[in-house]
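Visitor: sequence unknown, structure follows:
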């Protein structure tokens, strides 16, 4: 089962603290599964934690969240080497690829060394839903604002480019991101940028933005375009997703 056309869910959310577990999958991860169209069996999620250096404690929390949600989860490690022989076959055998946040600069470099960038492009075209949070959002775009290089935010402009826009994440909680995105769009470093408050996701069919969705009330999405050498921002009201029941 795959999505009917190339689909990406780019987010600044998807996780929340649990009561009996450290982490739960919130509505955005469940929506990624819904977008895949899987039914009649347990959804298969491929978890990619490259941006955290494949940190085992993070993978353990994500695996527990998947168990509680009723998903079958497979981690794809690239450190110290790929943990599967057939990387492409493994990716294509899943309904959703979920990419964790962390260092988007390191993620992009390591993916390219192992050819995972090309594999993910083929998976996207084949209908595997691509999704993720923070670095796992920026990676699908041409670039965005990142703290990969240090505490001071800097541009990253070598994203995979499946989506021909810039991307701003944590738009309402990291004060430096909005002004940097505005500057990068205004000076042409990035094309028009699509941005999300924490808890918000953007759904793309092919390269077209079709909907903004949220797991947190009151949050927004934003389109930042260049007009006359300056950045102009438009708010997009997201649709509220139902809270998963556990």
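Guide: Arrived safely, thanks for sending. Worth saying up front: this structure is predicted, and the values here are computed from it rather than measured.

Visitor: when you work out contacts or count neighbours from here on, use the C-alpha atoms and nothing else.
Guide: Fine.

Visitor: any idea which element the residue most central in space within the chain lies in?
Guide: Residue closest to the average C-alpha location in the chain (CA atoms, centre = their mean): residue 132, at 2.4 Å. Using DSSP states H and E, residue 132 sits within strand 129-133.

Visitor: from the contact counts, what lies against that strand?
Guide: Packing partners of strand 129-133 (3 or more CA pairs under 8 Å, 6 or more residues apart in numbering; DSSP states H and E): strand 7-11, helix 27-36, strand 96-99.

Visitor: residues contacting the following helix or strand past it, please?
Guide: Where DSSP H and E defines the elements, the next helix or strand beyond strand 129-133 is helix 135-138. Outside helix 135-138, the residues that touch it by CA atoms under 8 Å, 6 or more residues apart in numbering are 9-12, 51, 98-104, 107, 131, 144, 159, 166-169.

Visitor: what helices or strands is the biggest helix by length in the chain leaning on?
Guide: In terms of residue count, the longest helix belonging to the chain (DSSP state H) is helix 56-69. Judged by 3+ CA pairs under 8 Å, 6+ apart, helix 56-69 is in contact with strand 24-25, strand 72-76.

Visitor: now the longest one against helix 56-69, angle please.
Guide: This means strand 72-76. If you take axes from the mean of the first three to the mean of the last three CA atoms, to 10 degrees, strand 72-76 sits at 160 degrees to helix 56-69.

Visitor: quick check: buried residues in strand 72-76?
Guide: The neighbour-count check on strand 72-76 (16 or more other CA atoms under 10 Å) flags 73-76 as buried.

Visitor: distance between that strand and the chain's centre?
Guide: Averaging C-alpha positions (CA atoms, centre = their mean, to the nearest Å) puts strand 72-76 16 Å from its chain's average.

Visitor: same check on the shortest one?
Guide: Relative to its chain's centre, strand 24-25 lies at 15 Å (CA atoms, centre = their mean).

Visitor: give me the contacts around that strand.
Guide: With CA under 8 Å, 6+ apart as the test, strand 24-25 has contacts from 14-18, 62, 64-66, 68-69.

Visitor: ok, now stretch 82-91?
Guide: The contact list for stretch 82-91, computed with CA under 8 Å, 6+ apart, reads 46, 76-77, 97, 116, 119-120, 123.

Visitor: if we go to 6 Å?
Guide: By CA atoms under 6 Å, 6 or more residues apart in numbering, the residues outside stretch 82-91 that reach it are 77, 119.

Visitor: ends of that stretch, how far apart?
Guide: For stretch 82-91, the first and last residues are 12 Å from each other (CA to CA, to the nearest Å).

Visitor: how distant is that stretch from the center of its chain?
Guide: Relative to its chain's centre, stretch 82-91 lies at 20 Å (CA atoms, centre = their mean).

Visitor: structure B:
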């Protein structure tokens, strides 16, 4: 090496420490760039699970987790043996969601023009696993090395999700009906270091889960009723969500020989374009119609009672009046009202009324399984109802 080349080499080596100082200083004082670089090197590992098979509200939650306008989301129906019914249901859900949907079938022949599982799954923003036979699904995944692909996906930052069998699979183990006759504990992939029990409202599953934890045969774990879900990030519980107040999630452990069951506070799932709580007034009633008739009524209550009398046969009127209970009245923009009421068959109606010429007119009904679902139905559809009714009366 000549003296000139040696000088250049030494100068370059002296510059390296200076360059590193400048680089790390820039990253430190510029948190946006620093955070971006760190997130790419060590992406967040996200898993979302719920208690039953796939449904639209939970898939929308997965879409929101991606923070992308049209995320690539792949449905993995292995647990149902790639059944036509589960695939058709997935396709029906996707029609009304802003996603780029895919399906990864594993019941394939190498003679067909199939794309390798890894190429499909590792190109996604999220992967959703459907319900079915957990035990069979795990065996197939291991035979096809899909378990290893899913681990790569998680480390890459691809969101993993699913309900029922699609919930158990991410945990160390969980309560499953995969074997004949009796429910049992089935091993999962162990991405989450806990046990799991979907369909927790079912007595047999709940009792087995409690017994196994109490006897320390399985680790402490998380349970979900059918319409509730849990979000985990980097292996830690972050948030519980639910479609209504009757479905909840729980953390269950054993301490000093006693079972401890913690009910987790849930956020209710509501569409992004729904009314916020501050957009409408809530008038609490919680009285039967007959009780309301004996008191001074507001105009909306009077309109509701008139509506009930008009749509009920005369020989059934007393029965309906005695069995109907007004829970709350919701008023939006002073011209759209929803009377949430409980009817004789224990379902909740959202009876809509529109104010025109200073008179409340009946404007149709929606149904909710619970008071919360009834209110959510109103919040999600109020703007649509207002547009329709304004066009009708103007």
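Guide: Now that the structure is in, tell me what you want to look at. Every value quoted in this text rests on a predicted model; they were computed, and no experiment measured them.

Visitor: for the helices and strands packed on strand 129-133 of the first structure, which one ends up most surrounded?
Guide: Stretch with highest mean neighbour count among those: strand 7-11 (a mean of 30; mean count of other CA atoms under 10 Å).

Visitor: equivalent range in the second structure for that strand?
Guide: Aligned using TM-score structural alignment, strand 7-11 of the first structure spans residues 46-50 in the second structure.

Visitor: the matching stretch vs the first structure, average distance?
Guide: For stretch 46-50 of the second structure, the mean deviation from the first structure after alignment is 0.4 Å (mean CA distance after the TM-score superposition for the first structure).

Visitor: quick one: the helices in the first structure?
Guide: In the first structure, the segments counted as helices under DSSP H are 27-36, 56-69, 87-92, 104-114, 116-126, 135-138, 177-186.

Visitor: with distance to residue 230 of the first structure added, can I get those in TSV?
Guide: Below are the helices of the first structure laid out as TSV (distance: least, CA to CA, whole Å):
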stretch	distance to residue 230 of the first structure
helix 27-36	32
helix 56-69	40
helix 87-92	41
helix 104-114	27
helix 116-126	33
helix 135-138	22
helix 177-186	5
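
Visitor: hang on, residue 186 of the first structure packs against residue 232?
Guide: No: Residue 186 of the first structure is not in contact with residue 232 according to CA atoms under 6 Å; the separation is 8.5 Å.

Visitor: higher neighbour count, those two?
Guide: residue 186 (21 against 15; other CA atoms under 10 Å).

Visitor: separation between the corresponding residue of the second structure for the more buried one and residue 253 of the second structure?
Guide: Taking TM-score structural alignment, the alignment pairs residue 186 of the first structure with residue 214 from the second structure. Relative to residue 253 of the second structure, residue 214 of the second structure is positioned 7 Å away (CA to CA).

Visitor: so what sits against both of the two?
Guide: Common neighbours of residue 214 of the second structure and residue 253, counting by CA under 6 Å, 6+ apart, are residue 259.

Visitor: re the thing from before, can you turn the buried subset of the contacts of strand 24-25 of the first structure into a selection I can paste into PyMOL?
Guide: Applied in PyMOL, the following selects the buried portion of those according to 16+ other CA under 10 Å:
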select buried, resi 14+15+62+64+65+66+69
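
Visitor: the counterpart of residue 119 of the first structure in the second structure: neighbour count?
Guide: Aligned counterpart of residue 119 of the first structure in the second structure: residue 149 (TM-score structural alignment). Using other CA under 10 Å, the number of residues around residue 149 of the second structure comes to 18.

Visitor: tell me the spacing between residue 149 of the second structure and residue 162 of the second structure.
Guide: For residue 149 of the second structure, the distance to residue 162 of the second structure (CA to CA) stands at 16 Å.

Visitor: same deal with residue 110 of the second structure?
Guide: In this structure, residue 110 of the second structure and residue 162 of the second structure are 27 Å apart, going by CA to CA.

Visitor: do residue 122 of the second structure as well
Guide: Applying CA to CA, the value for residue 122 of the second structure to residue 162 of the second structure is 17 Å.

Visitor: and residue 187 of the second structure, by the same measure?
Guide: From residue 187 of the second structure over to residue 162 of the second structure the distance is 16 Å, taken as CA to CA.

Visitor: cool, and residue 191 of the second structure?
Guide: To residue 162 of the second structure, residue 191 of the second structure is 13 Å away according to CA to CA.

Visitor: now do residue 361 of the second structure
Guide: 44 Å.

Visitor: just checking, the match of residue 186 of the first structure touches residue 252?
Guide: No: using CA under 6 Å, residue 214 of the second structure is not in contact with residue 252; the gap is 9.4 Å.

Visitor: what's the local residue count around residue 144 of the first structure?
Guide: Neighbourhood size, residue 144 of the first structure [other CA under 10 Å]: 33.

Visitor: follow-up on the earlier one: of the helices and strands packed on helix 56-69 of the first structure, which is nearest residue 127 of the first structure?
Guide: Among these, strand 72-76 comes nearest to residue 127 of the first structure, with 18.1 Å by CA to CA.

Visitor: enumerate the positions of stretch 189-204 of the second structure that are buried.
Guide: Going by neighbour count (16+ other CA under 10 Å), the buried part of stretch 189-204 of the second structure is 189, 191-201.

Visitor: what's the answer for stretch 138-147 of the first structure, then?
Guide: For stretch 138-147 of the first structure, the neighbour count (16+ other CA under 10 Å) marks 138-147 as buried.

Visitor: and that stretch, which stretch of the second structure?
Guide: Mapped onto the second structure using TM-score structural alignment, stretch 138-147 of the first structure spans residues 168-177.

Visitor: can you get me the start-to-end distance on that stretch?
Guide: End-to-end distance for stretch 168-177 of the second structure: 11 Å, by CA to CA.
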